[in-house]
Structures are given as structure tokens and as C-alpha cells.
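Student: show me the folded form of this:
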Amino acid sequence: MDQIGAMKAFVRVVQTGSFSAAAREQSSTQATISKKVAALESLLGAKLLTRSSRELSLTEVGAVYFENCVAIIAELDEAQAQVRSQQASPKGILRVAAPVVFGCQFIAPILGEFLIRYPEIKVDLMLSDKHVDLVAEGVDLAIRAKQLEDSSLVARHLFDNPLITVASPEYLKRFTQPKEPQELRAHNCIVYSMLKSVNIWHFEQAKGGGDKISVPVGGNCRCDNGEAILQLALDGVGIAQLPTWMVDKHINQGKLQRMMPNYLSHPLPFNAIYPQSRYVPLKVRCFIDYLKQCLAEEPCYY
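Tutor: Predicted coordinates for the structure are as follows:
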């Protein structure tokens, strides 16, 4: 029995949520993957997975074993990567998770050139505004618009992008334009529901020297996607706080108007996040370096 192969199959079954998905990924069959997991259970003398017609779930013992398998496989991958980096170009599947808008506007346009530059890398780009567990879901690298909160992860800073408070001319025809942050309390504000402090917007005076201002805001609509919030603002639903790169074009076209130019919101940090390890896989390092290089060529992102 190939125990390491069986462990890898087990891990991918858990991470993908099904035997068939793991089989497709490994160019195998569902029956073969099922036999590997069954052989592993037989070797251990313990049931790892509870199977039903609709879903799989880890047993208590299986959950502990899964975490150990992930750690062991990571160590093996690290050892192999160290050897390969000394004599070969980066290769393998690179799983990248990113917010939807960032992925569409920043990553997708530069991905073609990256794949040409590194022909032995295959990119699995996963776009979602939901929080991704890198280890559990087998993700090599995630782009997050927030400060690092997990000490088991490493963050490489990409850029800081200030948020701009905007509204459409149509909205401002119906309501008095706010001049001070506290006036936002009386307005319909469209909030991004994925932030930790959803209904709190933070400001400081543009010229500096003033106190930081935190304003509780609210309205009749909240959303977990920046592109949708942008569209709602363009449609005159309310006031939104969005990154510069999302709204600059619409401001220049007169479709949106910046509110309170004398006040700046706190910059939104964009970081590349990856699991902490003694050795960072070459494919991960190459992608981060390439992404930073491309962003540096676009000064509007800083």
C-alpha cells in the first residue's frame, strides 16, 4: 500500500468535499480514490469519514488525522520544493484565492503573461469574497484586503489603497451632500458586510493633525461584494466607501462624486497571504514577485 498516496487522496477528498472531485483532480476514478481511503481506514483500524448520499463529514478521529496528514504532506512538499528550486524552474498547480473584483481587475489581466513566463505552472484561480481557510482548502496563496490576523500565516504587503466615500449625482439631488463625517448618520449608506466592523466608517483629516473619527453608518442595503456595491452607488441607492481603483473612472466620467474631500478614510491594505513554513514554494514566490512588479507599474494603485 502506498500510504503517502492514500493520505494525499484522503486530504483532497476532505478539501474538495467529494471522492469524484478528488478523482478528477488526480486523473483517477472515484472507485480508486475510495479504495485508497478505505485501505487507509483499514490500516489505522478507524473510520475517518462518514458517508451519506449527499455529503461527507469527518469523524472525530478523522478530523485529528486530517490535520496531521496536512502537516506531513506539507513537510514532504517543502522538502521536494527545496530540491527542485536548486535545479529547476517553478512548476506545479498554484492555487490562488482572491476577492472577486481584485481578481478580475488585477490578476486576470496579467495572468496570461505569467503563464507564458512560467510554462510549468498551472494556476487554479478561485475568486470569492468569502474567507478562505488556506490549509483546509489546499490554497497556496490568498489575496486579502485586511491586516493579518492569523499568526500561522505570513503576509507580504502588496499596496495600500485608500477608500473614497462616493455617491451618484442622482442621489445628491435628493439629499443634502454631507460636509462632515458625522453627517453620514443621516444618510443611506451601503455597507460592505464582509468587514469585521461592518457599520463603522473611519476618517481622519486630509491635512493631518486631527483626531481620527469613527462614524456608525447604516442604510437599507448591505452587500458582500464590492462590484455590486459600486453598481448600487451608481444607481443612486446611497453613499458607498470603495477603493480608489474601483471608482476613479466613474468619478472622471461624472457618474460618481467624491464626498468630503477634506477627510481621508483609512487605507485598505492588500496583502498576499500564505501558510507559514520554513521554505516558501518557488511557485508562490514567483507569483508574488510578479504581482508586485505589475502593481508597481500602475502608480494609481498606490
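Student: can we go C-alpha only for contacts and neighbour counts from here?
Tutor: Will do.
Student: how about the helix or strand hosting Glu41: buried residues?
Tutor: Using DSSP states H and E, the element containing Glu41 is helix 30-44. By neighbour count on 16 or more other C-alpha atoms under 10 Å, the buried set for helix 30-44 is Ile33, Ser34, Lys36, Val37, Ala38, Ala39, Leu40, Glu41.
Student: do stretch 195-213 as well
Tutor: Buried positions in stretch 195-213, judged by neighbour count with 16+ other C-alpha under 10 Å: Asn199, Trp201, His202, Phe203, Glu204, Gln205, Ile213.
Student: list the contacts of Val217.
Tutor: Contact partners of Val217, counting by C-alpha atoms under 8 Å, 6 or more residues apart in numbering, are Leu184, Arg185, His187, Cys189, Val191, Asn199, Ile200, Trp201.
Student: and which of those residues is nearest Leu127?
Tutor: Nearest to Leu127, judged by C-alpha to C-alpha, of the contacts of Val217 is Val191 at 20.5 Å.
Student: would you map the strands across the stretch 1-150 of the chain?
Tutor: For the stretch 1-150 of the chain, strands defined by DSSP state E, counting those that start in this stretch occupy the ranges 49-51, 56-58, 92-98, 121-127, 141-144.
Student: so which elements touch the second one?
Tutor: Going back to what we said before, that points to strand 56-58. Here strand 56-58 touches helix 3-16, strand 49-51, going by 3 or more C-alpha pairs under 8 Å, 6 or more residues apart in numbering; DSSP states H and E.
Student: and what of the last one?
Tutor: When contacts are defined as 3+ C-alpha pairs under 8 Å, 6+ apart, strand 141-144 sits against strand 92-98, strand 268-275.
Student: in terms of secondary structure, what does the helix or strand just after the last one contact?
Tutor: Following strand 268-275 in sequence order, the next helix or strand is helix 282-296 (DSSP H and E). The contact analysis (3+ C-alpha pairs under 8 Å, 6+ apart) places helix 282-296 against strand 92-98, helix 108-117.
Student: to compare against the first, here's another:
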Amino acid sequence: MRVNVPVTFGVLHLAPLWPAFMAQHPKVTLDVTLSDRLVDLVDEGFDVAVRIARLQVSSLISRQLTTTRLILCASPEYLRRHGAPRHPAELAGHSVIAYSLLAAGDQWEFFSSQGSREPIQVKVSPRMRTNSGDTCTAAALQHMGLVLQPSFLVGPHLDSGALVEVMPGFRSTELGVYAVYPSRRQLTPKVRALIDFLVDAFRMRAWPA
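Tutor: Below you'll find the predicted structure:
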């Protein structure tokens, strides 16, 4: 069974699950590809993929595993040197490290916690752009600037104090984590078994809110 998963999520949160799945299904073989590129499941021969996104309407069938929130954060040292923005409009005066595969690109979106449902969209001008979420986080840990990263990735650094959430009064986008496959006709018993396993595994998983 060929499986495609995002790199960092695959390493941190899926790799520890594979042994248990294999133990439960000893006749199943796995070919796991880690890539943040949006692969074509049919053309590239994947049975199932895990995707982190605001899922668009498509021919793919999906089951949600969990959610994750994009969190704006920086190191305490960066904030000591440059101050903390209090409103999205102030991001223009800060060094920004951008994840180049973010669907919204350089157009970051925030929602006020004061009740307004209208999004506040800000176009950022990154000092550094990379297709690696780990590189974004590493740069933030070295005091390079602000990053907008998923809670599953920066959560441990927020817990340790190495990174601090910025503008907590403005929440960014919530993304779904989905298992997707090409069509119901291709939901073989092994694919169903894997998806059911992942749904159960993430049912009790809690990311930073």
C-alpha cells in the first residue's frame, strides 16, 4: 500500500504509529513517501494520502483525522529586540519567515477574538522563504523573525518557552488533517483499515488550542 504524507507531520506524528498498524495487520506492506508537494494520487499511484489544508472540493474522498491551527510566534529574544506586534497591520515592520507551500502564500489571514467574523488579510514581505516548515521553525528559534506555523509543529516550543505566541488576540487559520483517497471504488480493505486506524489514533490527540 502506497501512502503519501507531509514531511514534518509524517516524522513527528505518523512514524510512531506505523509499528502498531503493522503489528495489527501483518500481511500489509507499506511504502510511505514523505513530501510536502501536492501529489496526484492517481497519476503517481498512491492508495491514500494525509493532507493538511482547508480541503477544497475535489474528486478525492476524505476523512478528517484532527485539526491544527496556524500560530504566529517568535522567540522571546526576537521580541525583546524588536517588540511584539499587537495588530496584523503591524507585521509590515517585522522580519517574517514564510513557508512557501502555504496555500495562502504571502497573504496571511487573521480573525479578531473580539467577535468579528470578518478576516483581516495582510500581505507580508518575507525576509526568508522556504518550503520546509522545520527550517522556518529553526530560523525562528534562532531569533530571525516571526513565523506562522501549525500548532502540531510549534506546540512543543511554545510549551518550553523557546517560542512565544504573538498577537494572541488574533487567531489565524484552522486547518483540517485529512486522510484522502481517489474514490470509493478504490477503498480496498487495507486502505479502509489504515484510515480507521488513523482516525482512532488521532481521536484523543490534542494540539495547542
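Student: picking up where we left off before, save the buried residues of stretch 195-213 of structure 1 as TSV, and put in distance to Arg156 of structure 1 too.
Tutor: Shown next, in TSV, are these (distance: C-alpha to C-alpha, whole Å):
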residue	distance to Arg156 of structure 1
Asn199	28
Trp201	25
His202	24
Phe203	25
Glu204	26
Gln205	28
Ile213	28
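Student: among those residues, which are in strands?
Tutor: Of the buried residues of stretch 195-213 of structure 1, the ones assigned to strands by DSSP state E are Trp201, His202, Phe203, Glu204, Gln205, Ile213.
Student: most widely separated two among those residues?
Tutor: Trp201 and Gln205 (13.6 Å).
Student: show me the contacts for the residue positioned nearest the centre of structure 2.
Tutor: Centroid check for structure 2 by C-alpha atoms, centre = their mean gives Pro150 as the closest residue, at 4.5 Å. By C-alpha under 8 Å, 6+ apart, the contact list for Pro150 of structure 2 reads Thr68, Arg69, Leu70, Ile71.
Student: how deep is the aligned partner of His25 of structure 2 in structure 1 tucked in, by neighbour count?
Tutor: Aligning on TM-score structural alignment places His25 of structure 2 opposite Tyr118 in structure 1. Residues lying near Tyr118 of structure 1 (other C-alpha atoms under 10 Å) number 15.
Student: ok, the one 4 residues further on next?
Tutor: Residue neighbour count, defined by other C-alpha under 10 Å, stands at 14 for Lys122 of structure 1.
Student: if I pick the closest residue to it other than its chain neighbours, what's in contact with it?
Tutor: Excluding its sequence neighbours, the residue lying closest to Lys122 of structure 1 (C-alpha to C-alpha, 6 or more residues apart in numbering) is Ile93, at 4.6 Å. Ile93 of structure 1 sits next to Ile121, Lys122, Val123, Asp124 when contact means C-alpha under 8 Å, 6+ apart.
Student: surely the first one meets Gly92?
Tutor: Yes. Applying C-alpha atoms under 8 Å as the test, Ile121 of structure 1 and Gly92 come out as touching, 5.0 Å apart.
Student: okay, and the common contacts of those two?
Tutor: When contacts are counted by C-alpha under 8 Å, 6+ apart, Ile121 of structure 1 and Gly92 are jointly contacted by Lys283.
Student: who's more crowded, those two?
Tutor: Ile121 (18 against 12).
Student: and the more buried one, how far from Lys283 of structure 1?
Tutor: 7 Å (C-alpha to C-alpha, to the nearest Å).
Student: go on, Asp289 of structure 1?
Tutor: Asp289 of structure 1 is 10 Å from Lys283 of structure 1, by C-alpha to C-alpha.
Student: so which of these two has more stuff around it?
Tutor: A count of neighbours by other C-alpha under 10 Å puts Lys283 above the other of Asp289 of structure 1 and Lys283, at 22 against 13.
Student: next up, the contacts around whatever residue of structure 1 lines up with Met144 of structure 2.
Tutor: Here Met144 of structure 2 is matched to Val237 in structure 1, going by TM-score structural alignment. Val237 of structure 1 makes contact with Tyr171, Asn188, Ile190, according to C-alpha under 8 Å, 6+ apart.
Student: apply 7 Å and report the result again.
Tutor: Listed by C-alpha atoms under 7 Å, 6 or more residues apart in numbering, the contact set of Val237 of structure 1 reads Tyr171.
Student: and the helices and strands packed on strand 141-144 of structure 1: which comes nearest Val64 of structure 1?
Tutor: Nearest of these to Val64 of structure 1, taken as C-alpha to C-alpha: strand 268-275 at 19.0 Å.
Student: and Val166 of structure 1, what's its match in structure 2?
Tutor: Val166 of structure 1 maps onto Cys73 in structure 2, with residues paired by TM-score structural alignment.
Student: how big is the angle separating the helix or strand hosting its match from strand 107-112?
Tutor: Using DSSP H and E, the element containing Cys73 of structure 2 is strand 61-74. Inter-element angle recorded for strand 61-74 of structure 2 and strand 107-112: 80 degrees (by axes from the mean of the first three to the mean of the last three C-alpha atoms, to 10 degrees).
Student: average offset of strand 61-74 of structure 2 relative to structure 1?
Tutor: In the superposition against structure 1, strand 61-74 of structure 2 averages 1.1 Å from its aligned positions (mean C-alpha distance after the TM-score superposition for structure 1).
Student: which outside residues touch the following helix or strand past that strand?
Tutor: Downstream of strand 61-74 of structure 2, the next assigned helix or strand under DSSP H and E is helix 76-82. Residues from elsewhere that reach helix 76-82 of structure 2 (C-alpha under 7 Å, 6+ apart): His143, Met144, Gly145, Leu163, Val164.
Student: now these in CSV, with secondary structure?
Tutor: Listed next are the contacts of helix 76-82 of structure 2 as CSV, based on DSSP: H, G, I helix; E, B strand; the rest coil:
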residue, secondary structure
His143, coil
Met144, coil
Gly145, coil
Leu163, coil
Val164, strand
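Student: which one of those is nearest Leu38 of structure 2?
Tutor: Once C-alpha to C-alpha is applied, the member of the contacts of helix 76-82 of structure 2 that ends up nearest Leu38 of structure 2 is Gly145, at 27.2 Å.
Student: ok, now which ones touch that closest one?
Tutor: With the criterion set at C-alpha under 7 Å, 6+ apart, Gly145 of structure 2 makes contact with Ala74, Tyr78, Ser95, Val96, Ile97.
Student: ok, so of those, who is nearest Met128 of structure 2?
Tutor: So of these, ranked by how close each gets to Met128 of structure 2 (C-alpha to C-alpha), first place is Ile97, at 4.9 Å.
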